[in-house]
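> Here is a sequence with its predicted model. Questions after.
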Amino acid sequence: MAPTARPTVASPLSPHLQIYRWTWTMAMSVVHRATGCALYGGTALVAIWLLALASGPAAYGWAAWFFGSLPGKLVLFVYTWVLLHHMLGGLRHFVWDAGIGFERARRMGLARLTLVASTALTLAIWAVALIAR
C-alpha cells in the first residue's frame, strides 16, 4: 500500500510581537513572570543566609560581610523590588479575578500603578531601614 499524499496547505501563523502593539499590560505580564523566576534566586539567598546563621560565627561572618557590602546591598535592594513587584502584580491579578478593572483605562492604570508602587514601596522600605539603622 502506497502512502496517501497529503495536500500542502499553508498553516496559519500564530500572532507574535511583530503584529501586536506593545502595551503596559503586556510588559507587566513579562515582568511578573521574570520576577517570579527571580524570586527563586532570592529565596536561595535567604536559605544561604539562614544556613550561614545556623553554621556558626565564621560562616555567618562571611554572609554578613557579603550582604553588608555594596554588591550585597544592591542584590538585597533588587530582591526587595522583585518581591514587592511580584506581590503587587499578584494583587492586580486578584482584582481581575474578582471581575474588576477590565476596561482599557483601568487595565493600563493598574499596570502602571504596579510599576510605580513597587518602586515607591522599595524606596520607602529602604529609606526607613537606613534611617532606623
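Ah, there it is.
> From here on, just use CA atoms for contacts and neighbour counts.
Will do.
> could you point out which element follows the helix ranked longest in the chain?
Under DSSP state H, the helix in the chain containing the largest number of residues is helix 24-55. Heading C-terminal from helix 24-55, the first helix or strand you meet, by DSSP states H and E, is helix 57-68.
> Can you give me the buried ones in that following helix?
59-60, 63-64, 67 (16 or more other Cα atoms under 10 Å).
> likewise stretch 40-60?
Quick answer for stretch 40-60 (16+ other Cα under 10 Å): 42, 45, 49, 52-53, 59-60.
> Second structure follows, compare the two:
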Amino acid sequence: MAETKRIIRPLSPHLQIYRPQLTAITSILTRITGNGLIVGTILAVWWLLAAATSPEYFAFANAVATSWFGDLVFTASLWAICYHYLAGLRHLYFDSGKGLDIPTAEKLGWACIIGSVVLTVLTIILVQ
C-alpha cells in the first residue's frame, strides 16, 4: 500500500476569517436584552412584595436592591430597556421596507447601540 502523508489542518478555518455581522449581533442582543429584563423585573417585584409583607423583610429586600448588585441589575435593566426600545423602532423601520441595504442596516445597528448607552447615561444623570 502507498503511504499517505498526513496534513495537519485547522478544524474550523472559517473561524479564523469570519467576521460577525453587526446586524446579526444586534439581533441577538435584542433577544438577550428582552430576556435579561426579566431579572430586573423579578428584583423589582420582589422588592414590592417585601414592602407588602413586613418591615423586617422589606429592610432585607431593600438592602439587596440598593446594594452594588441591585444597582448593577437596575442599571443593566435601564440599558436593556433603552436598547430594546431603539431596536424595536429600527425593526418598525425595517418592516416598512426601508433601510434594508447593508450600509443603512449597519448604521442603524450602531445607532441602537450608541443611542442606548447615551439614553442610559442621560437618564442616570437626570435621576440623580
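Everything's here; your move. Computed from a predicted structure; not experimentally measured.
> on that earlier part again, so which of the buried residues of helix 57-68 of the first structure is the closest to residue 84 of the first structure?
Residue 84 of the first structure has its nearest neighbour among the buried residues of helix 57-68 of the first structure in residue 67, at 19.3 Å by Cα to Cα.
> Tell me the counterpart of that closest one in the second structure.
The equivalent of residue 67 of the first structure in the second structure is residue 65 (alignment by TM-score structural alignment).
> Leaving out sequence neighbours, find the closest residue to the most centrally placed residue in the first structure.
By Cα atoms, centre = their mean, the first structure has its centre lying nearest to residue 35, at 1.7 Å. Distance criterion Cα to Cα, 6 or more residues apart in numbering; nearest residue to residue 35 of the first structure, sequence neighbours excluded, is residue 82 at 5.4 Å.
> so how far is residue 86 of the second structure from the equivalent of that neighbour over in the second structure?
In the second structure, residue 82 of the first structure lines up with residue 80, judged by TM-score structural alignment. Separation of residue 80 of the second structure from residue 86 of the second structure (Cα to Cα, to the nearest Å): 10 Å.
> Neighbour count: the two, which is higher?
Using other Cα atoms under 10 Å, the more surrounded residue of residue 80 of the second structure and residue 86 is residue 80, with 24 against 20.
> counting contacts, what elements does whichever strand or helix holds that one pack onto?
Using DSSP H and E, residue 80 of the second structure sits in helix 68-95. Judged by 3 or more Cα pairs under 8 Å, 6 or more residues apart in numbering; DSSP states H and E, the packing partners of helix 68-95 of the second structure are helix 22-53, helix 102-127.
> Adding distance to residue 73 of the second structure, write these out as a markdown table.
As requested, these are exported to a markdown table (distance: least, Cα to Cα, whole Å):
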| stretch | distance to residue 73 of the second structure |
| --- | --- |
| helix 22-53 | 6 |
| helix 102-127 | 13 |
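> before we move on, back to that, superposed on the first structure, where does the helix holding residue 80 of the second structure end up, distance-wise?
Following the fit onto the first structure, the mean deviation recorded for helix 68-95 of the second structure is 1.2 Å by mean Cα distance after the TM-score superposition for the first structure.
> what does the longest helix of the first structure correspond to over in the second structure?
With TM-score structural alignment as the criterion, helix 24-55 of the first structure aligns to 22-53.
> Secondary structure class of residue 20 of the first structure, three-state.
Classification of residue 20 of the first structure using DSSP: H, G, I helix; E, B strand; the rest coil returns coil.
> mind checking how far the longest helix of the first structure is from the chain centre?
Centroid separation between helix 24-55 of the first structure and its chain, computed with Cα atoms, centre = their mean, to the nearest Å, is 8 Å.
> on that earlier part again, can I get the buried residues of helix 57-68 of the first structure in a markdown table with distance to residue 21 of the first structure?
Below are the buried residues of helix 57-68 of the first structure laid out as a markdown table (distance: Cα to Cα, whole Å):
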| residue | distance to residue 21 of the first structure |
| --- | --- |
| 59 | 50 |
| 60 | 49 |
| 63 | 45 |
| 64 | 46 |
| 67 | 41 |
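> That'll do, ta.
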